[in-house]
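Trainee: this is a predicted model, with the sequence first.
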Amino acid sequence: MTIDELGEFGMERMDEAAIEEFLTSHGFGVLALPTDGAPYVVPMSFGYDGGTTLYFTYVVGEESQKADLTEAAEAATFLAYSAESAFSWRSVVLTGTVTEVPQNEWARHAEMMDDNAWHPDIFERAMETERIRIYRFDVDDWSGIRHTGLPSGFEGESSDATAD
């Protein structure tokens, strides 16, 4: 079924304003990078610039599969989502390119990274040891879908029923 056909069940496409609002209010998702086999998929926090760019902070060691795959990738996919209930959820899929941000430009992006990015504690400790890198995800295309509320015709069971 197409998303349009699923409209009768309460699903709808998100417009650009709704996608931007969602990205502004959420700070985590899943990054998928291409490999020779199955994609490399990793949860990521992100900062959003309010336009068409996300920023990721990578914690890296001497070797980093994520960083290596990012450098080799011509394109990547990112999924941001929320699921409050079975009848209230949203997801946004973005495709684009990921490139490393030079360290001398980090300060320019710091405020935006703090605005909505969710950061696990490991980031603070990694920053102290300088084992992080910042990458920008330039969005080429995005789409979003949502389901917000019960589908038309769904009544559910009445709470007025009494036991015999």
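Mentor: Nice, thanks for sending it over. Numbering: from 1, shown residues only.
Trainee: hey, let's count contacts and neighbours off CA atoms from now on
Mentor: Will do.
Trainee: where along the protein do the strands fall?
Mentor: Ranges of strands in the chain, per DSSP state E, are 11-13, 28-33, 40-45, 47-48, 53-59, 76-85, 88-101, 132-148.
Trainee: now these in CSV, with mean neighbour count and distance to residue 124?
Mentor: Formatted as CSV, those follow (neighbours: other CA atoms under 10 Å; distance: least, CA to CA, whole Å):
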stretch, mean neighbour count, distance to residue 124
strand 11-13, 19, 37
strand 28-33, 21, 17
strand 40-45, 16, 13
strand 47-48, 26, 16
strand 53-59, 21, 10
strand 76-85, 17, 23
strand 88-101, 19, 19
strand 132-148, 18, 10
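Trainee: now these in a markdown table, with distance to residue 109?
Mentor: Below are those laid out as a markdown table (distance: least, CA to CA, whole Å):
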| stretch | distance to residue 109 |
| --- | --- |
| strand 11-13 | 30 |
| strand 28-33 | 17 |
| strand 40-45 | 14 |
| strand 47-48 | 9 |
| strand 53-59 | 8 |
| strand 76-85 | 20 |
| strand 88-101 | 10 |
| strand 132-148 | 9 |
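Trainee: please identify which of those is closest to residue 111.
Mentor: strand 47-48 (9.1 Å; CA to CA).
Trainee: run the chain-centre distance for that closest one.
Mentor: 10 Å (CA atoms, centre = their mean, to the nearest Å).
Trainee: equivalent analysis for stretch 66-84, please.
Mentor: For stretch 66-84, the distance to the chain centre is 9 Å (CA atoms, centre = their mean).
Trainee: and here is the other one:
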Amino acid sequence: MPTNSEVEMSSTEVDAHLSRHETGVLALARDDAPYAIPISYGYDADERALYLRLVSTPDSEKRGFLASTPRARVVVYEDEDDEYASVVGVGTLERVDVDELTPETIAQYGETQRPLFEIWADDKPDLDIELYRFAPQELTGRRVVVERDEA
């Protein structure tokens, strides 16, 4: 019978996990209503911040949630063989004005995958691409290893 061994990740392991991945799930909440979407991100381990490019349409649910400056969670996970690992960040998103971009922050957004416009039913001029920085107040990680009996 398999047993699970669960350990909390160190800060260094959390940074390594976020640095080697580029996709996760962003969850927002407003007035007891949840909203979760897949995202692509760039990660700066020195700042412990994720950089996101979020695409929305004028009347989208996403834009409504983002406008309310909700609390946010980002989850980045992997499931390989007999090991599962996840990192969860909790905090608020900070919208970044294009006028405030520096060469360093532009490099962080360069790590994110480009949004695939082909998946949108609306015309490209109707899409709004906004830049966000997520520097979570809480950032934790866990790793679970399944140990199988050799019987």
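Mentor: The structure has been received and is ready for your questions. Computed from a predicted structure; not experimentally measured.
Trainee: hang on, the earlier thing: and of the strands of structure 1, who's closest to residue 117 of structure 1?
Mentor: Closest among those, using CA to CA: strand 47-48, at 4.6 Å.
Trainee: quick check: closest non-adjacent residue to the spatially most central residue of structure 1.
Mentor: Central residue of structure 1 (CA atoms, centre = their mean): residue 80, 2.5 Å from the mean position. Excluding its sequence neighbours, the residue lying closest to residue 80 of structure 1 (CA to CA, 6 or more residues apart in numbering) is residue 29, at 4.2 Å.
Trainee: ok so, going back, which one of the strands of structure 1 lies closest to residue 108 of structure 1?
Mentor: Per CA to CA, nearest to residue 108 of structure 1 of the strands of structure 1: strand 88-101, 10.5 Å.
Trainee: the closest one corresponds to what range in structure 2?
Mentor: Using TM-score structural alignment, the residues of structure 2 aligned to strand 88-101 of structure 1 are 83-96.
Trainee: just checking, what packs against the biggest helix by length in structure 2?
Mentor: Secondary structure of structure 2 read by DSSP state H shows that its longest helix is helix 11-20. Of the remaining helices and strands, those touching helix 11-20 of structure 2 by 3 or more CA pairs under 8 Å, 6 or more residues apart in numbering; DSSP states H and E are strand 33-44, strand 83-96, strand 138-147.
Trainee: nearest to residue 3 of structure 2, out of those?
Mentor: Closest among the helices and strands packed on helix 11-20 of structure 2, using CA to CA: strand 138-147, at 5.3 Å.
Trainee: any idea of the angle that closest one forms with strand 83-96?
Mentor: Inter-element angle recorded for strand 138-147 of structure 2 and strand 83-96: 160 degrees (by axes from the mean of the first three to the mean of the last three CA atoms, to 10 degrees).
Trainee: picking up where we left off before, relative to residue 113 of structure 1, which of the strands of structure 1 is closest?
Mentor: Nearest of those (CA to CA): strand 47-48, 4.3 Å.
Trainee: show me what the closest one is packed against.
Mentor: Judged by 3+ CA pairs under 8 Å, 6+ apart, strand 47-48 of structure 1 is in contact with strand 53-59, helix 106-116.
Trainee: how about these in TSV, adding distance to residue 130 of structure 1?
Mentor: Listed next are those as TSV, based on distance: least, CA to CA, whole Å:
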stretch	distance to residue 130 of structure 1
strand 53-59	9
helix 106-116	13
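Trainee: to residue 36 of structure 1, which of those lies closest?
Mentor: Nearest of those (CA to CA): strand 53-59, 21.9 Å.
Trainee: now for that closest one, which elements pack on it?
Mentor: strand 40-45, strand 47-48, strand 132-148.
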